[in-house]
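> Sequence first, predicted coordinates after that:
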Amino acid sequence: MNAESKTLFPKITEKGLEDLRKRIGVKIEKTVEPWCYEATRDNIRHYAHGIGDDNPLWCDPEYAKTTKYGDVIALPSFLFATSRIVSGYVGGMPGVHAMWSGADWTWHKPVMRNDEIRTEAWLKDLVEHETRFAGKSIQQIYHVNFYNQKDELLAEADSWCFRTDRDIAREQGTKYTEVKAREPKVYTDEELVDFYRHYAKEEIRGSETRYWDDVSDGEDLQTIVKGPMTVTGFIAYAQGWGGLYIRANKLNWQQIHAHPGLGIKNAQGIPDCPERVHWEEEFALKVGAPGAYDYGPERCSWLTHQLTNWMGDDGFLRKASCQVRRHNPAGDLLFIKSHVVKKYEENGQYLVEIAQEATNQDGELSAFGTGIVELPKR
């Protein structure tokens, strides 16, 4: 066994799983402090900018005054910033890698400016899988409800992480064998100019109402892009979303003191947060990833960004589902393509189902999902 083959991290055990199963269905009484308690103008804008979304309905109060809301509202994915649990903060099996992998969202009401958000959450299920990435893994599913200060249910979500053995992923995982063998991507100026044309042409429907009557089955939505992926971009998302374990000085010590398995030593021998896989290349490789990579909730938010661009100010995103299929390491480009599956009426609502697929520059599937958008009828 060479130096890199030694056991570096805690493993999934039957005892750990047994302890976790006892938590299923039990409401979590004390949750970790969220990044955002309130949907303030700045909190909303910081989250929107963190995913590269400049829709004036979330970012420009003067514009928003002209809409039916009369003020800025939160983009649907902003609620990721109001719950660490929906974003991937998992309990049990300390030190075992947790990889956020998807969510199913349902929204009931818009989040208005200055709404105060409270949540309730519980472990919903544990599902065992055999994966190419890390052998045996555990899908750990949580349910979270989101309420405003009036105790109105704003939204609900199931989200899940896969718990994996870091050592197996690094040594035996096959999913990223080819990725690890690639030379780092270096773009020419011409390639970047061609890619940036997508940003120049990106359309935000805004005040031009999209009516349900005018939508056709099978029609394509405008492709939107994200990237080129950089560590700077990953950090920009963390600024708006808050991260899970990013703490400084005394607060970092308190976190690691309370949860000893959380702090994984860095090159200086200092216990540091596992979240640094998103900005520290060497550590990302140690856990079996192809390099520093994007956040899962970030990618989910990119998919809903496409839907809100398309539906306009008078639409309402009812449901969205996202499943993550691979990492987006620094250097990747992402193309999100979608089409209308069907439109239908249900309980007096005029709805459009949309299928989404995100692929990288090599045509590899990065994520996929569906959205259900409610539109006004003429």
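Everything's here; your move.

> okay, CA-based contacts and neighbour counts for the rest of this
Will do.

> Could you pull out the buried residues of stretch 254-264?
Taking 16 or more other C-alpha atoms under 10 Å as the basis for neighbour counts, the residues of stretch 254-264 that come out buried are 255-256, 261-264.

> er, stretch 102-113 I mean
Of the residues in stretch 102-113, those with enough neighbours to count as buried (16+ other C-alpha under 10 Å) are 102-107, 109-113.

> Which residues outside that stretch are in contact with it?
Contacting residues not belonging to stretch 102-113 are listed as 39-41, 71-76, 148, 153-161, 296-297, 300, 317-324 [C-alpha atoms under 8 Å, 6 or more residues apart in numbering].

> Which helix or strand contains Pro184?
With the criterion set as DSSP states H and E, no secondary-structure element contains Pro184; it sits in neither a helix nor a strand.

> hang on, isn't it packed against Asp332?
No: with contact defined as C-alpha atoms under 8 Å, Pro184 does not reach Asp332; the gap is 9.9 Å.

> for comparison:
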Amino acid sequence: MTQTEQAQDFDHAIKDEDIERAKLLLGIDAPASIDEFHRELSVDAIRNFARGYGDDNPLYVDPGYAAGTRWSGPIAPPMIHCALSRKMLGDPIPDDIRKATKGLFSGVHIFVSGQQTEWFQPVRPGDELYGFGGLESIEDKHSEFAGRSIIRIRRVVRVNQRAEVVAVERTILIGTERKKSRERGKYMDIEPATYTAEQIAEIDAIYAAEGPRGAQPRYYEDVEVGEALPKMVKGPLTLTDVISFHAGGYGFGPYGIGAARVGYKNRQRVPKFYINNAAGIPDVAQRLHWENEWSQSIGNPMAYDYGIMRECWLTHYVTDWIGDDGWLLRQHDEMRKFNYIGDTQFITGEVVAKRIENGNGVIDLEFRATSQRGEVTAPATATVALPSREFGPVVLPQPEEELRRKAVAMMERHNELARGRNR
């Protein structure tokens, strides 16, 4: 059996009954049952995560430097919650709903299309993160590329071991029917990117001009509406970049991926996640991010990045600009186009508004990643707080009281169950 034939066997249609069953989960908060790659944050984990997506900000990677900032030590980049989490103990969703929703959208290709996140607290060495949440919305639609698709918004509240709300993320998940993706083949005529020495030199010149704002405060009063932000570049995307992102901590924990016997045991646990490659060797379906042949068999011309990788790039763009004393309040981004191996993303943006919000000088940004083909692959907006000569340092935002109480209750239940396990 060829790899393409194997992929056809893996096809699953989106079923009306699955959509109706999924609606039973709307509004139900449950503890997140996933251990990520990192379970307790360390200085090394912060550094490796940041470097994994190409961020060398000394606030993250140099503890000696970070000790002299307002944070008195290293803090993690905003997107750390995609690589740091411990399983939260708690009361599961009602048993009848759990049974009714078992096996939803089995075999349907799921990818991250974007996210909207709010940040409330820094994450520091020694911290643990837990999560709770669930399905916030579901939409059934037809897309030009993949035929029928399902758009789900999943909300997760990130809480540290002190029951403080660190972040609230809303992830946009797109489920598509694999077979229709292949039959349409909308992007199959896209050719791999190639570069001349001169083009690489132009990219390198942007890298050479980049750098974090660092210790020099960017004051609210000095920012003007319409002001352009510096250009950042990410790419050309290579397999090395994908490996580095995984090495930073993303993606191995929840999927259970591992080598040799660990991989074998995971294959017994989730056999549908493993699809034979051209040599007849079972390998993870996730390899569409690094194996062109598998990606082509399900309708793409070549392997492509993770949506979360680009989200890390977009937050990197913002944190470089705001400096050590600023704070990223919230960001919304969407993955509109694929970012294939070999592609280069140029990130540009501008200031669109400024105001005073909750005692902070606040700036609204619009920015985007644009490929070497001139296509906007990831539009984004962000709101940041900057230090002010009039109002003083940035004051960290506070979540709503109801959410704070919920976080405390969830952590109390977690700790109660954890003590029971340890007796």
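Cool, the structure landed. Bear in mind that the values here come from a model prediction, so they are computed numbers and not experimental data.

> more crowded one of Pro184 and Asp332 of the first structure?
When neighbours are counted by other C-alpha atoms under 10 Å, Pro184 of the first structure and Asp332 differ, and Asp332 comes out ahead with 20 against 11.

> What residue in the first structure is paired with Phe49 of the second structure?
Using TM-score structural alignment as the criterion, the counterpart of Phe49 of the second structure in the first structure is Tyr47.

> Its match contacts Tyr237, correct?
Yes: taking contacts as C-alpha under 8 Å, Tyr47 of the first structure lies within contact range of Tyr237: 7.1 Å.

> Neighbour count for these two, which is higher?
Set side by side, Tyr47 of the first structure and Tyr237 show more neighbours around Tyr47, with 29 against 23, by other C-alpha under 10 Å.

> What ranges does the stretch 251-378 of the first structure have for its strands?
According to DSSP state E, counting those that start in this stretch, the stretch 251-378 of the first structure carries its strands in the segments 264-265, 271-272, 316-324, 334-346, 349-360, 365-374.

> what range in the second structure matches the last one?
Taken onto the second structure by TM-score structural alignment, strand 365-374 of the first structure occupies residues 376-385 there.

> hmm, who's touching stretch 22-32 of the first structure?
Contacting residues not belonging to stretch 22-32 of the first structure are listed as 84-85, 120-125 [C-alpha under 8 Å, 6+ apart].

> And Tyr340 of the second structure? What does it align with in the first structure?
For Tyr340 of the second structure, the residue aligned by TM-score structural alignment is Pro329.

> Make sure its match is actually in contact with Gly291.
Yes: between Pro329 of the first structure and Gly291 there is a contact at 5.5 Å, judged by C-alpha under 8 Å.

> Correct me if wrong: Cys312 of the second structure contacts Asp55.
No: the pair Cys312 of the second structure and Asp55 does not pass the contact test of C-alpha under 8 Å, sitting 9.1 Å apart.

> quick one: the helices in the second structure?
Shown for the second structure, the helices assigned by DSSP state H span residues 3-9, 16-22, 43-52, 58-61, 63-66, 95-100, 178-184, 197-209, 239-247, 252-255, 260-269, 292-297, 307-322, 401-422.

> who's in contact with the fifth one?
For helix 63-66 of the second structure, contacts defined as C-alpha under 8 Å, 6+ apart pick out 43, 58-60, 72-75.
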